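just a sequence and a predicted model for now, questions to come.
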Amino acid sequence: MLSRIKLYVATLAKPILAAAAVVATLSSPASALVSIEVTGGDVRPLPIAIPYFTSQTGDQLGQQISQVVMDDLVGSGLFAAVDRSLYQPPVVGVEVVPMFADWRAIGAEALVTGSVVQAGGGQLRVEFRLWDPLQEQQVVGQQFTTTPDNWRRVAHIVADAIYERLTGEAGYFDTRMVFVAESGPKNARVKRLAIMDYDGANLSYLTDGKTLVLTPRFSPAGQYVTYMSYEGAQPQVFLLDLETGKRQLLSKQGNMSFAPRFSPDGSTVVMSLQEGGNANIFAMSLRGGAPRRLTSTPAIDTGPSYSPDGSRIVFESDRGGTQQLYVMNADGSNQQRISFGEGRYSTPVWSPKGDLIAFTKQAQGRFAIGVMRPDGSDERILTSGFHNEGPTWAPNGRVIAFFRDSGGPNGGPGIWTVNVTGRNERQLRLNTFASDPAWSPKR
């Protein structure tokens, strides 16, 4: 829990950069080290050295924390690890200024040193320094105190601080994902709600698998998850409190409810309610009251997702004969189609930055994950394959997670990530099949 970590800023240098695209530099604008354009382009990963943090705790926590920090940064695709076999001994802790020439000699353009010490009362103090070997100065330094069992989270917070300092964008490592864990034979899969750190660590189950569950979604504060369950006579939308484990049925209208998602302020859940052979979108206040109708068509309107300011909703509908994407005001007015490409569009989700809408597109027997502007312009496919589906945004709006089915009689879905440029596609290594991921906000 957040209250278990205390943050102290030891030193904070002046901002290194300011740019609309991601540009990382440790010295002057003329020596920019990483440049990313939203529409693509080559990326030069920043060579970074992260020696194992020194440790006075009599265990391997120093090595483990520094390795998670390195894995986070390198996994983003923006950083390249300098081979640790090239490091010049001795590696010192945060209290000693590094020999910058030694680090420049092995190509390090950023350097992180750190230490782990006992802080009393069973607590740990984790401290790090980010150094600029080119200008021979400290860029930022911070320290944290926490309980030993929380060391992985501290590592993610350290990585977020470094990422933000070097890219000018918020990090996304101190986050979680909720998803549907799948097990058993393909024709009789057991599906349970599960939650994990963004990198697949600390996986735990939220439901027992006795009933089918789908489409979990986080609340803006990360305390609640809404999802669809086949418990009872027909599928219904539930709300689960992650702190207490208590859950409640959200829709009590007697009709099937599905595809829920929270409003940005967390006060409302928007979802689809089935009415005969069609489905329309309704908004339900968590403060009580009857659902408020937003669409009214003899079609299937579903998959609603709010814009980050809460003023608009993107959704999918087959009202025109095929699944396409539409945008409307949050009160249901001004409904307009925005997708016009070949194929069927589904599972839209608005970026936390507000600039893009991610979607699944099915065309010519392939499933693709793509993005477009909220007006439907600048459509780009990020990845395409046998079966890709269900995009979800990292809270910084620069990375998308989705699930991909490997196919075959013994295959199943897994969770992948790709950045908004369509580069750095990676699979999360899990000991279970996994689908329907939803990324949490920053904790």
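Received, thanks. Numbering: from 1, shown residues only.

please make it C-alpha for all contacts and neighbour counts, starting now.
Noted.

which ones are touching the residue nearest to residue 332 when sequence neighbours are not counted?
Spatial nearest neighbour of residue 332, chain neighbours left out: residue 294 (4.3 Å); criterion: C-alpha to C-alpha, 6 or more residues apart in numbering. Listed by C-alpha atoms under 8 Å, 6 or more residues apart in numbering, the contact partners of residue 294 are 280, 281, 282, 283, 330, 331, 332, 333.

for the fifth one, the count of nearby residues, please.
Counted with other C-alpha atoms under 10 Å, the burial measure for residue 330 works out to 19 neighbours.

re the thing from before, can you put the contacts of residue 294 in TSV and add secondary structure and distance to residue 135?
TSV is the format used below for the contacts of residue 294 (DSSP: H, G, I helix; E, B strand; the rest coil; distance: C-alpha to C-alpha, whole Å):
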residue	secondary structure	distance to residue 135
280	strand	60
281	strand	56
282	strand	57
283	strand	55
330	coil	50
331	coil	54
332	coil	55
333	coil	56
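
can I get these in JSON lines with distance to residue 214?
Below are the contacts of residue 294 laid out as JSON lines (distance: C-alpha to C-alpha, whole Å):
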{"residue": "280", "distance to residue 214": "19"}
{"residue": "281", "distance to residue 214": "18"}
{"residue": "282", "distance to residue 214": "19"}
{"residue": "283", "distance to residue 214": "19"}
{"residue": "330", "distance to residue 214": "24"}
{"residue": "331", "distance to residue 214": "26"}
{"residue": "332", "distance to residue 214": "25"}
{"residue": "333", "distance to residue 214": "29"}
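
would you write a ChimeraX line that selects the buried entries of those residues?
A single ChimeraX command selects the buried members of the contacts of residue 294 (16 or more other C-alpha atoms under 10 Å):
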select :280,281,282,283,330,332
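
next one for the comparison:
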Amino acid sequence: MQKWMVLILVVLGLVSPLKAYAAPLKLTLTEGVIQPIPYAAPVFVAENRAAEDWSKKITALVVRDLNSSGLFRQVSKAKYISQITSFASPVQYSDWKAINVQALVTGAVKISSKDQLVVKFRSYDVFAGQELGDGLQFVGTKDRWRRIAHKVADSLYSRITGESGYFDSQIVYVAEKGPKNARQKNLSIMDADGENSRPLTDGKSLVLAPRFSPNGKQILYTSYETGFPRIYLLNLANNQRRVLENQRGTMSFAPRFSPDGGAVVYSVTKAGNTDIYRLVLGSGQSQRLTTAPSIETAPSFSPDGHQIVFESDRSGTQQLYIMPVAGGDPRRISFGKGRYGTPVWSPRGDMIAFTKQS
């Protein structure tokens, strides 16, 4: 644990005060349990009376986002020595260092003449005595206040960890409702913190396995509305959808987007055999990638789009394999006892997550 904390301090000291995005702090987590970074986030200064309530709400949501990551711990406000009364006030690093604050966040909120929220913030490495990057400002309508707060939290998370933030994102999922003997499953969407949930389908048909496109504008999912599983592509901007695979006598399922969003890999069951296919969305052309007399399913692209990991029982048991994106001889990567399935590559490409049944 101490090794991890020392790494944080050393790297923080190397960050250029005006180039945090060019050389972001890089955390290397080598243990399953970490010590969160102590930080302070005084309530953002309200620069006019109309902004007083908004500044409190926005600050509270930024803090909630950061704390929820498990990488940050807010230092109690009762310990504060310095008080932030102006966004332009110089930072008293010694006061914050005395209460063991490593990262400091200051901000300001005002309501503009156009009745819009104007939110600006700065972040500081207290131990190094310098600002982390330039201050940023977000402007938006009042009904978008939650998204503005999430964007502030994302920026802070990225500056301190070197990884992309995820607070200003959404989750697509299958929601169940109704009595036990007549359950309905709706394709639904919500913010990453569980707020603003809404249904995307009417619940009349079974839906499964929704997947976002890389740009977040489309969703792939499997529906049984025809009586057989079919893959649909839903456009979130206009709620229009289309079926991707509709061959007579087939079933299609387990879709995933390519990293660039231009293609989809999925499984098709035909004449009792299940294989993996790749479809180019622009042209609609599909290509069969596997031909073994076995079940191949749950495909997932590597982050560079050059390989596909999938599950297959071609060896007699359900195992994981990797093959080139255009197909070819697969390479087995799991050899332990039990059944391995639903593999997914990590965004960095250095790990593959999967499920295992003994």
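Happy to help now that I have it. Computed from a predicted structure; not experimentally measured.

show me what the residue nearest to residue 332 of structure 1 aligns to in structure 2.
Mapped onto structure 2 by TM-score structural alignment, residue 294 of structure 1 lines up with residue 289.

and the helices in structure 2?
2-14, 52-68, 93-98, 145-161 (DSSP state H).

and those: which comes nearest residue 301 of structure 2?
With C-alpha to C-alpha as the criterion, residue 301 of structure 2 lies closest to helix 145-161 of those, at 24.9 Å.

give me the mean deviation of the closest one from structure 1.
After superposition onto structure 1, helix 145-161 of structure 2 sits on average 1.6 Å from its aligned residues (mean C-alpha distance after the TM-score superposition for structure 1).

helices or strands up against that helix?
Where contact means 3 or more C-alpha pairs under 8 Å, 6 or more residues apart in numbering; DSSP states H and E, helix 145-161 of structure 2 is packed against helix 52-68, strand 117-125, strand 136-140.

quick check: which of those is buried the most?
strand 117-125 (a mean of 22; mean count of other C-alpha atoms under 10 Å).

so how far does that one sit from its counterpart in structure 1?
So strand 117-125 of structure 2 averages 1.2 Å relative to structure 1 (mean C-alpha distance after the TM-score superposition for structure 1).

quick check: that strand aligns to which part of structure 1?
Using TM-score structural alignment, strand 117-125 of structure 2 pairs with 124-132 in structure 1.

what sits up against the matching stretch?
Here stretch 124-132 of structure 1 makes contact (C-alpha under 8 Å, 6+ apart) with 26-27, 94, 109-119, 137-148, 154, 158, 162.

now stretch 85-93 of structure 2
45, 82, 106, 107, 108, 126, 127, 129.

quick one on the thing from earlier: wait, which of the helices and strands packed on helix 145-161 of structure 2 is closest to residue 171 of structure 2?
Smallest distance to residue 171 of structure 2 across those (C-alpha to C-alpha): 15.3 Å, for helix 52-68.

on average, how far is the closest one from the matching bit in structure 1?
Relative to structure 1, helix 52-68 of structure 2 is 1.8 Å off (mean C-alpha distance after the TM-score superposition for structure 1).

what angle sits between that helix and helix 145-161?
Comparing the axes of helix 52-68 of structure 2 and helix 145-161 via axes from the mean of the first three to the mean of the last three C-alpha atoms, to 10 degrees yields an angle of 40 degrees.

could you give the angle of helix 52-68 of structure 2 to strand 117-125?
Using the same axes, to 10 degrees: helix 52-68 of structure 2 against strand 117-125 is 40 degrees.

need the counterpart of residue 200 of structure 1 in structure 2.
Match for residue 200 of structure 1 (TM-score structural alignment): residue 194.

how many residues are close by its match?
10.

make a markdown table out of the contacts of stretch 85-93 of structure 2 and add neighbour count and distance to residue 230 of structure 2.
Formatted as a markdown table, the contacts of stretch 85-93 of structure 2 follow (neighbours: other C-alpha atoms under 10 Å; distance: C-alpha to C-alpha, whole Å):
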| residue | neighbour count | distance to residue 230 of structure 2 |
| --- | --- | --- |
| 45 | 23 | 53 |
| 82 | 13 | 60 |
| 106 | 24 | 50 |
| 107 | 26 | 49 |
| 108 | 24 | 50 |
| 126 | 24 | 55 |
| 127 | 18 | 56 |
| 129 | 17 | 57 |
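
for residue 72 of structure 2, state which of those residues is nearest.
Nearest to residue 72 of structure 2 among the contacts of stretch 85-93 of structure 2 is residue 126, at 14.6 Å by C-alpha to C-alpha.

list the contacts for the nearest residue to the closest one once chain neighbours are set aside?
Nearest residue to residue 126 of structure 2 in three dimensions, chain neighbours excluded: residue 102, at 5.1 Å (C-alpha to C-alpha, 6+ apart). For residue 102 of structure 2, the contacting residues are 37, 38, 39, 96, 125, 126, 127, by C-alpha under 8 Å, 6+ apart.

which residue in structure 1 lines up with residue 55 of structure 2?
Per TM-score structural alignment, residue 55 of structure 2 is aligned with residue 62.
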